[in-house]
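Participant: predicted model and sequence below, questions to follow.
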Amino acid sequence: MTTKEESCSKCAHIYKSFEFFKLNRNSSQKCRKLLQAGRAKVIKKEPFTIQLLFSSTGYKQHVSIGVDSGQHHIGLAVTSQDKVLFSLRQDVKKLLDTRRSYRRGRRNRNTRYRSPCFLNRTKPSGWLPPSIASKIHHNINWIQRIQAVMPKAELHIEVGKFDMAKMKQPDITGLGYQQGDKYGYETTKQYVLDRDNYTCQICHGKTKDPELKIHHIIYRSNGGTNQVSNLLTVCATCHTQANHQPGGKLYALLAKKFQSYRSLKGATFMNILRRRLFKAFPEAKFQYGAQTTLDRAKLDLPKAHYNDAVTISGIQKIAQRPTAVVMFHQFRKKKCSLHEATARKGRKIPNIMSKRNAKNKKFSKGFYLNDYVQLPDGQKGNVSGFSGKIKCFVKAGDGYYLAISSKYKHINLSILKVIRHQNNWNVTEIEVKTHQMA
């Protein structure tokens, strides 16, 4: 007896042996009847997957997986012949700014003496910063999850390759790649001062102040870098607290400079990701964004991550489209900071004594953080936190709190109904209108 796995959603059944049913309303009914008759068993709940317990025909059809890799958004799609069977978009939530602010705060406080560690200076081969490594693992892990359901599908991945020197200086050639912006200068400050002709960029030398400072256009606390394009020269007279405020001269100049500032973080990440994907999936077919743009225009699809993934899969004609897109968004269950910079909601003072009893409460009365629940009036959302032992907060897919009354956001656990446990991922199904897929 042979078995095969079938992944079932509202719109499709996907067999692991690559045998597909048509997308119709009877798909969920067929799945339910197989389970009730004991001819299949449940393997996974997210995505819902069953395994047949009886022999089947050997008919198979070609299946392709399309992957739109990226830094913040990942698009995944499964296509077969002229049908789109599955579309997914995954968002990676960024929490590193908060951690960085807490880490900087610890350096300025009077803390206990900690002897220096000298055995953690050597990095292994292929080491990447945790922020970059986490995003790369997201791309690789989600591709492997789709492959686990369809292990013999043809894999198509879009990658990006960027010439960052040409992005900063379009006419760069030959020796210019070796001689960067700061070639011939000893320090970055010396280059910025010479570039700005040793003149304040606000008053243009009218104040006659000899003291010049180097200022960040986008502060490092807001994601700015030390690139020379993010630095400018200002004098001490203009570099005041008043000019930093909205309406001040420096504030207006920074807003104008911000529009022309181009960060290269995304391009750097995509260059790193491309090499890692080559190594992780040597059997895959790779292409670049320029080709995807042309192919998407032939299919008459609007710009979207899931539409890009459908195009990348290599499908030539779309006769049957899904009516919904599944969205996965990572949810942070545990608050890892030992202290707080600002007081949490509902508290008057911040927690600076490392009290972690109520802060990391994960469950209460059979309910867990991030559970998908339903209110008595039919509203659905995710448990975002607990208030005491019998109450919690519930957020909808758009991030707003659900409430029984207009002012009271605390909801009693006794009136909630658990639809499913979601662990660390928010799963939302978004309806796609016809004009968005056509």
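Facilitator: Perfect, I can see it now.

Participant: C-alpha only now, for contacts and for neighbours.
Facilitator: Fine.

Participant: list the buried residues for the longest helix seen in the chain?
Facilitator: Assignment by DSSP state H gives helix 130-149 as the longest helix of the chain. For helix 130-149, the neighbour count (16 or more other CA atoms under 10 Å) marks Lys135, Ile136, His138, Asn139, Ile140, Trp142, Ile143, Ile146, Gln147, Val149 as buried.

Participant: which helix or strand lies directly C-terminal to that helix?
Facilitator: For helix 130-149, the succeeding helix or strand toward the C-terminus, using DSSP states H and E, is strand 154-159.

Participant: how about the strands of the stretch 151-300 of the chain, start to end?
Facilitator: All strands of the stretch 151-300 of the chain, identified by DSSP state E, counting those that start in this stretch, fall at 154-159, 212-216, 231-235, 285-288.

Participant: second structure follows, compare the two:
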Amino acid sequence: MDKVPPNNHFEANFTLETGDNQLMFVLVVDKNRKPLNPCHPARARKFLKEGKAVVLRRYPFTIMLKNVEEDCDNQQEYRLKLDPGSRTTGISILKDNTIIWAAELNHRGYSIKQSLESRRALRRGRRNRHTRYRKPRFNNRNRADGWLAPSLQHRVDTTLTWVNRLRRFCPITAISMELVNFDTQLIQNPEISGIEYQQGELAGYEVRQYLLTKWGRQCVYCGIEGVSLQVEHIHPKSKGGSNRVSNLTLSCVKCNQRKGNKPIEQFLSRKPDLLKKVLSLGKCPLKDAAAVNSTRWTLYRALSETGLPVETGTGGRTKFNRTRQELPKTHWLDAACVGQSTPDKLQVLIDKPLIITATGHGTRKVCRTDKYGFPVRYVPRSKFVHGFQTGDIVKAIVTKGKKIGTYMGRIAVRTTGSFNIATPNGLVQGISHKYCSRVQGKDGYQYTFSRKSCRTAVYVRGRIPPHT
């Protein structure tokens, strides 16, 4: 259960986070923590000043009414809409034809993949050293049905986490999600058809012979001919590049060694025309499309298990709904336009959505290692110092010393009890734990509001729907 902090921790920053300029509705629960109808920020501010409510969570901003229980007769219907993506998932909550809450969830799938590859490289290095003998294990590699790679499963888990979290704070009655299937062959070649579509671009070729024909039997970087050519990755494999033929090219030994594992953009930074040619011939990476294809049905089945009706929509329907209403291309507006349930006229009252970035809960390493895998620094066993842990959002009121003032932000704890606080105005170091009070505990996510305004959207600041 979430602890309810004192109300005075939030009064100074309430207007900044949920002010009338963006009309992000405030989520409301009763004293038994049952979700009620979200309310207008002005009404929430009035409840807080009169002492009728306390702040339950800062992100998403949720208040709890002290003396009001759930009124089933007054419950209204709210629809949660999702636009699942490889890197970012758009989230919107609609009441009839009005968007009352919106967010963009940034996943950390690629950082998970890089961490796993780093761990694999370190373990491979240790196996080649003269260490103690460990018997090989071959019976623990079975994968259950429906298994997904950790970087893909993370996208499903984080999306489902926020669906369940929003259901605890808002009476959601239905869910809509975009269920899109990307055709990777059509992405690379929109005009592909017939036998070429069925057999693929390598039909009748070996990989090397195909690359020689595709790149003109010369080094793609310096253009030299008549020398030994090596197969080279456009996007380095150590940086997440794949072995797909669209990511392979040919280069001479000298250019291949000079490029090493540099990104193609860095290696050809002084040759923009050549960079454009290589990227256009190599085609765009397909990892994002493959990630969405792999997780779409898993996410759909997970949402179906919530017991709510789940509506699906195609990418074409989403684009049609968005362009018809002349809305800009953003993840949260795409989410609001998913499916046939999208109204003919959307009331967009939100200016800047909540940006949610998955950061994880740290690591289980007992020590930090250098790039060669050798331990360089000890990690404390306990993550808590004087009741705080790194990632908590705190409010520090410093009453004496050189840093007198009030600071609010995320902390990095130290065993000495002197913390660092990351505030919107910069990093403040050396704040004693005695001045700190927790606003919201660490939950594995970082929260900000988008700096980009969506003023180009069609804003209808008309009548606000009924609320509690």
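Facilitator: Great, that's in hand. Keep in mind that this is a model prediction, so the values were computed, not measured.

Participant: on that earlier part again, run the chain-centre distance for the longest helix of structure 1.
Facilitator: Relative to its chain's centre, helix 130-149 of structure 1 lies at 11 Å (CA atoms, centre = their mean, to the nearest Å).

Participant: and that helix, what does it pack against?
Facilitator: helix 265-280 (3 or more CA pairs under 8 Å, 6 or more residues apart in numbering; DSSP states H and E).

Participant: next one: the helix it packs on to chain centre, how far?
Facilitator: 15 Å.

Participant: give me the stretch of structure 2 that it matches.
Facilitator: Under TM-score structural alignment, helix 265-280 of structure 1 corresponds to residues 287-302 of structure 2.

Participant: the matching stretch: average distance to aligned residues in structure 1?
Facilitator: Comparison of stretch 287-302 of structure 2 with structure 1 after fitting gives an average deviation of 1.9 Å (mean CA distance after the TM-score superposition for structure 1).

Participant: and that stretch, what's buried?
Facilitator: So, applying 16+ other CA under 10 Å, buried residues of stretch 287-302 of structure 2: Ala289, Ala290, Ala291, Val292, Asn293, Thr295, Arg296, Trp297, Thr298, Leu299, Tyr300.

Participant: in a markdown table, list the residues you listed along with distance to Ser280 of structure 2.
Facilitator: A markdown table is the format used below for the buried residues of stretch 287-302 of structure 2 (distance: CA to CA, whole Å):
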| residue | distance to Ser280 of structure 2 |
| --- | --- |
| Ala289 | 18 |
| Ala290 | 20 |
| Ala291 | 22 |
| Val292 | 23 |
| Asn293 | 23 |
| Thr295 | 28 |
| Arg296 | 28 |
| Trp297 | 31 |
| Thr298 | 33 |
| Leu299 | 33 |
| Tyr300 | 34 |
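
Participant: circling back: can I get the strands of the stretch 151-300 of structure 1 in a markdown table with distance to Glu6 of structure 1 and mean neighbour count?
Facilitator: Below are the strands of the stretch 151-300 of structure 1 laid out as a markdown table (distance: least, CA to CA, whole Å; neighbours: other CA atoms under 10 Å):
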| stretch | distance to Glu6 of structure 1 | mean neighbour count |
| --- | --- | --- |
| strand 154-159 | 18 | 22 |
| strand 212-216 | 55 | 17 |
| strand 231-235 | 56 | 23 |
| strand 285-288 | 25 | 15 |
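
Participant: show me the one of these that comes nearest Gly105 of structure 1.
Facilitator: Closest to Gly105 of structure 1 of the strands of the stretch 151-300 of structure 1, according to CA to CA: strand 212-216, at 20.5 Å.

Participant: quick check: Val379 of structure 2 vs Arg414 of structure 2, distance?
Facilitator: 11 Å (CA to CA, to the nearest Å).

Participant: which non-adjacent residue is nearest the aligned partner of Lys239 of structure 2 in structure 1?
Facilitator: Aligned by TM-score structural alignment, Lys239 of structure 2 pairs with Asn222 of structure 1. Leaving aside its chain neighbours, Asn222 of structure 1 sits nearest to Asp97 (7.8 Å; criterion: CA to CA, 6 or more residues apart in numbering).

Participant: give me the number of residues near that neighbour?
Facilitator: When neighbours are defined as other CA atoms under 10 Å, Asp97 of structure 1 has 13 of them.

Participant: isn't it up against Ser131?
Facilitator: No - if you go by CA atoms under 8 Å, Asp97 of structure 1 and Ser131 don't touch, sitting 10.6 Å apart.

Participant: center of structure 1, which residue is that?
Facilitator: Geometric centre of structure 1, nearest residue: Val92, 2.0 Å, by CA atoms, centre = their mean.

Participant: and it, what does it touch?
Facilitator: Contact analysis of Val92 of structure 1 by CA atoms under 8 Å, 6 or more residues apart in numbering lists His72, His73, Lys135, His138, His329, Gln330.

Participant: quick one, helices of the stretch 1-150 of structure 2?
Facilitator: Assigned by DSSP state H, counting those that start in this stretch, the stretch 1-150 of structure 2 shows helices spanning 14-18, 41-49, 109-127, 150-169.

Participant: can you add distance to Ala336 of structure 2 and give those helices back as JSON lines?
Facilitator: Listed next are the helices of the stretch 1-150 of structure 2 as JSON lines, based on distance: least, CA to CA, whole Å:
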{"stretch": "helix 14-18", "distance to Ala336 of structure 2": "20"}
{"stretch": "helix 41-49", "distance to Ala336 of structure 2": "21"}
{"stretch": "helix 109-127", "distance to Ala336 of structure 2": "24"}
{"stretch": "helix 150-169", "distance to Ala336 of structure 2": "15"}
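
Participant: what's the distance between Val92 of structure 1 and Ser69 of structure 1?
Facilitator: Counting by CA to CA - Val92 of structure 1 and Ser69 of structure 1 are separated by 12 Å.

Participant: again with Gln169 of structure 1
Facilitator: 26 Å.

Participant: and what of Gly289 of structure 1?
Facilitator: In terms of CA to CA, Gly289 of structure 1 sits 10 Å off from Ser69 of structure 1.

Participant: and for the two, which residues touch both?
Facilitator: Glu158, Val159.

Participant: more neighbours: those two, which one.
Facilitator: Shown here are Gly289 of structure 1 and Ser69; by other CA under 10 Å, Ser69 has more neighbours (26 against 15).

Participant: wait, isn't the more buried one in contact with Asn139?
Facilitator: Yes - Ser69 of structure 1 lies in contact with Asn139 (CA under 8 Å); the separation is 6.5 Å.

Participant: so how far is stretch 89-109 of structure 2 off the chain centroid?
Facilitator: 12 Å.

Participant: that stretch: end-to-end distance?
Facilitator: Stretch 89-109 of structure 2 end-to-end distance (CA to CA) = 12 Å.
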